[in-house]
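K.L.:
Predicted coordinates and the sequence they were generated for:
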Amino acid sequence: MIWLQITANTGPVECCLAVTKALAQLSREAQKAGVTVSVVEQLDGPVGGTLRSVLLELDGPAEPEGALAARWCGSIQWICESPYRKMHKRKNWFLSGAAFAPPAVSTEFGEIRYEATRASGPGGQHVNKTDSAIRATHVASGLSVKVQTERSQHANKRLAAQLLLSKLGELAKTEEGKNKSERRMHHFQAERGNAERVFVGMGFVERAV
């Protein structure tokens, strides 16, 4: 399994729309490769239908799984006139992707309480309409996360535990005065230019780099 984060970083709403389009494109590529994609966590953008960032779990045969993740790592460019600002001159929008190993679930940070809840939010096909969503709470600190995917409650529980442990790890590093984790800093370190992949137009059609 690999975790893949795609983010607009601090970019404008057009970059957030690009993240949504990238997620749709990645899902199509994953289906062809026989890789399952699950949304672990998402941060909505400033306009409906956009995403500031999305954290995904890729699950499949090691070779196609790794190749798919590699294709979405680095700087990604979207060339398109802004659908939100008609007279805006800028046509180049950037997002970025990075792959991570999911944290191993352990009892290092103490007790975690789990609660089944109904999924919510504008996640579309990625939101389960049943009560299989899971809220995981770290009892000692009160920190909690909610995971809602189209998979089973058991799968959501595992993902919630991993996500919570990842956030607790970041918190521990911060409290110790260390640098924030690589995944957290990824939101603020997008490289503008030198794109690994380039997509064009509202159809998000890939163009050779």
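P.N.:
Noted; the coordinates are in hand.
K.L.:
all contacts plus neighbour counts: C-alpha atoms, from now on.
P.N.:
Noted.
K.L.:
Do you have the strands of this protein handy? List them.
P.N.:
2-7, 36-44, 51-59, 74-79, 92-100, 112-117, 133-138, 144-147, 197-200, 205-207 (DSSP state E).
K.L.:
Serialize the ones you listed to CSV and add fields for distance to residue 28.
P.N.:
Below are the strands of the chain laid out as CSV (distance: least, CA to CA, whole Å):
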stretch, distance to residue 28
strand 2-7, 15
strand 36-44, 10
strand 51-59, 13
strand 74-79, 17
strand 92-100, 17
strand 112-117, 29
strand 133-138, 24
strand 144-147, 22
strand 197-200, 15
strand 205-207, 13
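K.L.:
Would you mark the buried spots in stretch 46-56?
P.N.:
Neighbour-count burial for stretch 46-56 flags 50-56 (criterion: 16 or more other CA atoms under 10 Å).
K.L.:
which outside residues touch it?
P.N.:
The contact list for stretch 46-56, computed with CA atoms under 8 Å, 6 or more residues apart in numbering, reads 3-9, 13, 15-20, 37-45, 122.
K.L.:
Kindly report the same for stretch 74-92.
P.N.:
14, 18, 93-98, 190-202, 204.
K.L.:
adding another structure so you can compare the two:
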Amino acid sequence: MDTKIIQITAAKGPSECAWVVAKILKIFLKELIEAKIEYTVLHKVNGIENGTVQSVTVELKGKKLSDFLKNWLGSIQWIGTSTFRKYHKRKNWFIGCYELNQHKEKTINENDIQFQAIRSSGAGGQHVNKVSSAVRAKHIPTGAQVLVSDSRSQHQNKKTAILRLKEKIADHNIGQLKESIKSEWENHLSLERGNPTRTFTGSDFKQQKKLKSFKTKRNQLKTDLRKQLE
């Protein structure tokens, strides 16, 4: 199963572009569901106007993600009248859909954990005071550490400490990912205005169909055939 992180952004575009992001997000998520691709919204920045989204970052998990994203990555165009400035002359609005570099997650290797047995404190009678059953565990690469004294069994406390360290590192990874997302958002402040990957029109956001015309090709074939017969 592949994992990719996608950002749909209005960058420094006006409220109209943030409105487009909100509309496109609904279409994007609907197509993910239809393609049976799992998704998690990691980060979202709402726009100034109600119902608008300046930027949203989504984690995708599934098969053949690259094939699915061929129809999305790049600039996306909406052709329509401003929803906020009725008489605004501009009719073409662009947003961006990008794949972000994935942050390398830190994983727990039990060989990197340093354990220290210490005496438990608190209620529990003489047994607690005499036996060093509590465990302090430290993950050397990240410096994360936990103290566990849930059980009178040092072995059980070690197992619990490992689980809690994993949870702590997972939280650390999420924090790092969010920082990475904020940083990369700054890199997408300028959008390509031409050659859109997808184009939508009207208030209902129907995709603009590209009608293929073979008239020019037929005329060229007729000309070539005529030359051959001469």
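P.N.:
Structure received. As the structure is a computational prediction, the values presented were derived from the model and not from experiment.
K.L.:
if we can go back for a sec, now the buried residues of stretch 46-56 of the first structure in TSV, with distance to residue 144 of the first structure?
P.N.:
Output for the buried residues of stretch 46-56 of the first structure, formatted as TSV (distance: CA to CA, whole Å):
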residue	distance to residue 144 of the first structure
50	24
51	21
52	20
53	19
54	18
55	17
56	19
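K.L.:
Alignment lookup: residue 32 of the second structure to the first structure.
P.N.:
Using TM-score structural alignment, the partner of residue 32 of the second structure in the first structure is residue 30.
K.L.:
Pull the contacting residues for that match.
P.N.:
36-37, 68.
K.L.:
again, 7 Å this time
P.N.:
residue 36 (CA atoms under 7 Å, 6 or more residues apart in numbering).
K.L.:
Equivalent analysis for residue 225 of the second structure, please.
P.N.:
Counted by CA under 7 Å, 6+ apart, residue 225 of the second structure has zero contacts.
K.L.:
Any idea how far the helix or strand it falls within is from the middle of the chain?
P.N.:
Assigned by DSSP states H and E, residue 225 of the second structure belongs to helix 215-229. Chain-centre distance of helix 215-229 of the second structure: 51 Å, with CA atoms, centre = their mean, to the nearest Å.
K.L.:
quick revisit: quick one: buried ones out of the contacts of stretch 46-56 of the first structure?
P.N.:
Here, 16+ other CA under 10 Å leaves 3-9, 13, 15-20, 37-42, 44-45 buried among these.
K.L.:
What sits closest to the residue most central in space within the second structure if chain neighbours are left out?
P.N.:
The centroid of the second structure falls nearest to residue 58 when counting by CA atoms, centre = their mean (2.6 Å). Residue nearest to residue 58 of the second structure in three dimensions, not counting chain neighbours: residue 41, with 4.4 Å by CA to CA, 6 or more residues apart in numbering.
K.L.:
Return the residue of the first structure aligned against that neighbour.
P.N.:
So, by TM-score structural alignment, residue 41 of the second structure is matched to residue 39.
K.L.:
Distance check, the residue sitting furthest away from the middle of the first structure against residue 81 of the first structure.
P.N.:
The C-alpha centroid of the first structure is most remote from residue 87, which lies 30.7 Å away (CA atoms, centre = their mean). Going from residue 87 of the first structure to residue 81 of the first structure by CA to CA, to the nearest Å gives 9 Å.
K.L.:
what about the closest residue to residue 71 of the second structure other than its chain neighbours, neighbour count?
P.N.:
Distances taken as CA to CA, 6+ apart place residue 197 nearest to residue 71 of the second structure, at 6.3 Å, with adjacent residues excluded. Using other CA atoms under 10 Å, residue 197 of the second structure has 15 other residues around it.
K.L.:
Isn't residue 197 of the second structure up against residue 70?
P.N.:
No. Assessed by CA atoms under 7 Å, residue 197 of the second structure is found out of contact with residue 70, at 8.3 Å.
K.L.:
any idea where the helices of the first structure begin and end?
P.N.:
13-33, 62-71, 153-175, 182-185 (DSSP state H).
K.L.:
starting at the chain centroid, how far to the first one?
P.N.:
Put simply, helix 13-33 of the first structure sits 11 Å off its chain's centre (CA atoms, centre = their mean).
K.L.:
can you check the third one too?
P.N.:
A distance of 14 Å separates the C-alpha centroid of helix 153-175 of the first structure from that of its chain, computed with CA atoms, centre = their mean.
K.L.:
Same question for stretch 79-98 of the second structure.
P.N.:
25 Å.
K.L.:
what two of the buried residues of stretch 46-56 of the first structure have the greatest distance between them?
P.N.:
Maximum pairwise distance among these (CA to CA): 15.8 Å, between 50 and 56.
K.L.:
still on that earlier bit, any idea what the residue nearest to the centre of the second structure aligns with in the first structure?
P.N.:
Match for residue 58 of the second structure (TM-score structural alignment): residue 56.
K.L.:
what do you get for residue 18 of the second structure?
P.N.:
By TM-score structural alignment, residue 18 of the second structure lines up with residue 16.
K.L.:
Could you double-check that that match sits in contact with residue 43?
P.N.:
No. Using CA under 7 Å, residue 16 of the first structure is not in contact with residue 43, being 9.8 Å away.
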